[in-house]
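Visitor: Sequence first, then the predicted structure, then my questions.
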Amino acid sequence: MNDNEHAVYAIAPELGGWTVYDTKTLEPALVKSVRQVGLGREAAHAMADALNGMERTAPGSSLARPDGPA
C-alpha cells in the first residue's frame, strides 16, 4: 500500500457471524491483535464505521503494526 492509499473496511457474513475485513487485502481487520470475526451484524457495522473513520482522519492509523496493535 503506498502512502496515498488507506485501508477501507467492509463487512461480510460468514459461518458463525460477521467479519470486518480490509477491502484491499481481504484479510480480517485486527484490533488490539484480535481478528474481527464472528461478530454480530450491528457490532461489525459499528467496527467497520469506526475503522473507516480512523482512516479518513489519519490514513494508516487503523493498521496493526509490529511495534503495537491498531
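Guide: Looks like it arrived, so ask away.
Visitor: going forward, measure contacts and count neighbours with C-alpha atoms only.
Guide: Noted.
Visitor: how far away is the residue nearest to the spatial centre of the chain from residue 65?
Guide: When the chain is reduced to its mean C-alpha position, the closest residue under Cα atoms, centre = their mean turns out to be residue 29, at 3.5 Å. Distance, residue 29 to residue 65, by Cα to Cα, to the nearest Å: 12 Å.
Visitor: Next up, the contacts around the residue nearest to the centre of the chain.
Guide: The contact partners of residue 29, by Cα atoms under 8 Å, 6 or more residues apart in numbering, come to 9, 20-22, 35-36.
Visitor: The structure to be compared is supplied as follows:
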Amino acid sequence: MNNNSDPTEYDIRQEGSGWTVYNTKTGKPVRLNDAAQVGLSREVATEILRMLREFQPGRDVSQEG
C-alpha cells in the first residue's frame, strides 16, 4: 500500500442486501476504476479486500471530493 496506509485500512460491511468494501479511515466505499464497490456478494467483497491488502493500490481518492 502507499506510505500512509496499512492492511487494516480496508474492510467489508453488509449494507442492505449486499456488501461494501470501504476505507476504515473515512468510512467511504472504495472506488476501483471509478466504480464504488457496493452491492457486492460477500465472496466478491472478500476477494477485493484480500487483493487490496495484498497488493499496493494507488492513492485512495475516496477521501477527495
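Guide: Received, thanks. Quick caveat, the model's predicted, so the values are computed rather than measured.
Visitor: where's residue 24 of structure 1 relative to residue 34 of structure 1, distance?
Guide: From residue 24 of structure 1 over to residue 34 of structure 1 (counting by Cα to Cα), the distance is 19 Å.
Visitor: er, residue 10 of structure 1 actually
Guide: With Cα to Cα as the criterion, residue 10 of structure 1 and residue 34 of structure 1 are 17 Å apart.
Visitor: ok, the two, which is more surrounded?
Guide: residue 10 (19 against 11; other Cα atoms under 10 Å).
Visitor: contact partners of the strand or helix carrying the more buried one?
Guide: Using DSSP states H and E, residue 10 of structure 1 sits within strand 9-14. Here strand 9-14 of structure 1 makes contact (Cα under 8 Å, 6+ apart) with 18-23, 29, 38, 44-45, 48-49, 51-52.
Visitor: Equivalent analysis for stretch 42-51 of structure 1, please.
Guide: 8-11, 18-20, 36, 62.
Visitor: Give me the angle between the strand or helix carrying residue 21 of structure 2 and strand 10-15.
Guide: Assessed by DSSP H and E, residue 21 of structure 2 sits inside strand 18-23. When axes from the mean of the first three to the mean of the last three Cα atoms, to 10 degrees is applied, the directions of strand 18-23 of structure 2 and strand 10-15 differ by 150 degrees.
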